[in-house]
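In: one predicted model, sequence on top.
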Amino acid sequence: MANTPQARKRIRRNEKRAEINGARIGRIRTFVKKVESALAGGDKAAAAEALKEAQPELARGVARGVLHKNTAARKLSRLTKAVSGL
């Protein structure tokens, strides 16, 4: 248990940040899933449009510190390769 006021405050802040970061990660996952579902449907135009929307979300996740830059680059690269392969 946190004994000092500062430790209690850090626990409160960490809980808030975890909630916010979880929402950000969920938002990114949603955009990635939209691309993947368009790919599964075989609709290249929809997949390209979804990819265009997902790209800034991945970049925003990197900027906010919820995704490592290499992770975002890898996801984007794989999605782009899959869309161009349709």
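Out: Done, it's in.

In: use CA for all of it now, contacts and neighbours both
Out: Noted.

In: quick one, longest helix in the protein?
Out: helix 5-41 (DSSP state H).

In: buried residues in it, which are they?
Out: Buried residues in helix 5-41, counted by 16 or more other CA atoms under 10 Å: Asn21, Arg24, Arg27, Ile28, Phe31, Val32, Lys34, Val35, Glu36, Ala38, Leu39.

In: just put those in TSV and tack on distance to Asn70.
Out: Listed next are these as TSV, based on distance: CA to CA, whole Å:
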residue	distance to Asn70
Asn21	18
Arg24	17
Arg27	19
Ile28	15
Phe31	18
Val32	16
Lys34	21
Val35	19
Glu36	20
Ala38	24
Leu39	23
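
In: take this one as well and set it beside the first:
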Amino acid sequence: MANTPQSKKRAKQSEKRFLVNKARRSRIRTYLRKVEEAIASGDKDAATAALRAAQPELMRGVTKGVFHKNTASRKMSRLTARVKAIG
């Protein structure tokens, strides 16, 4: 457990940051799940709209340090390819 005032403060800051990042990660996953569901239903228009909504959220996650840039790019690339492949 933290003993010094500085380490106590850092522990509190770390906990707050964890909760913020957790909420942000969850929000991004929700957007990605909507894209997945639209792809699974075979509705190209809905999938395209969901992908357009998900992209800024995913990139915001990169900016905020929740995801690595290459991870987000890989996810967007794969989702885009799957949306394009819909009949």
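Out: The structure has been received and is ready for your questions. Predicted, not measured: the structure shown is a model, and the values here were computed from it.

In: TM-score of the superposition?
Out: Overlay of the two chains. TM-score (TM-score structural alignment, normalised by the length of structure 1): 0.99; 86 aligned residues with a CA RMSD of 0.4 Å.

In: I'd like to know which elements the helix or strand following the longest helix of structure 1 is packed against.
Out: Using DSSP states H and E, the helix or strand that directly follows helix 5-41 of structure 1 along the chain is helix 44-64. With contacts defined as 3 or more CA pairs under 8 Å, 6 or more residues apart in numbering; DSSP states H and E, helix 44-64 of structure 1 has these neighbours: helix 5-41, helix 69-84.

In: and the angle for the longest one with helix 69-84?
Out: With axes from the mean of the first three to the mean of the last three CA atoms, to 10 degrees defining the directions, helix 5-41 of structure 1 sits at 10 degrees from helix 69-84.

In: now helix 5-41 of structure 1, how far from the centre of its chain.
Out: On the basis of CA atoms, centre = their mean, to the nearest Å, helix 5-41 of structure 1 is displaced by 8 Å from the centre of the chain it belongs to.

In: same question, stretch 73-86 of structure 1
Out: 15 Å.

In: ok, now stretch 63-74 of structure 1?
Out: Worked out by CA atoms, centre = their mean, stretch 63-74 of structure 1 lies 8 Å from the chain centre.

In: check stretch 55-67 of structure 1 too.
Out: Counting by CA atoms, centre = their mean, stretch 55-67 of structure 1 comes out at 6 Å from the chain centroid.

In: identify the residues contacting that stretch?
Out: By CA atoms under 8 Å, 6 or more residues apart in numbering, the residues outside stretch 55-67 of structure 1 that reach it are Asn21, Arg24, Ile25, Arg27, Ile28, Phe31, His68, Lys69, Ala72, Leu76.

In: before we move on, the earlier item: format the helices and strands packed on helix 44-64 of structure 1 as CSV; extra columns: distance to Ala50 of structure 1.
Out: Listed next are the helices and strands packed on helix 44-64 of structure 1 as CSV, based on distance: least, CA to CA, whole Å:
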stretch, distance to Ala50 of structure 1
helix 5-41, 5
helix 69-84, 10
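
In: my read is that Leu51 of structure 2 contacts Arg82, right?
Out: No: applying CA atoms under 8 Å as the test, Leu51 of structure 2 and Arg82 come out as separate, 10.5 Å apart.
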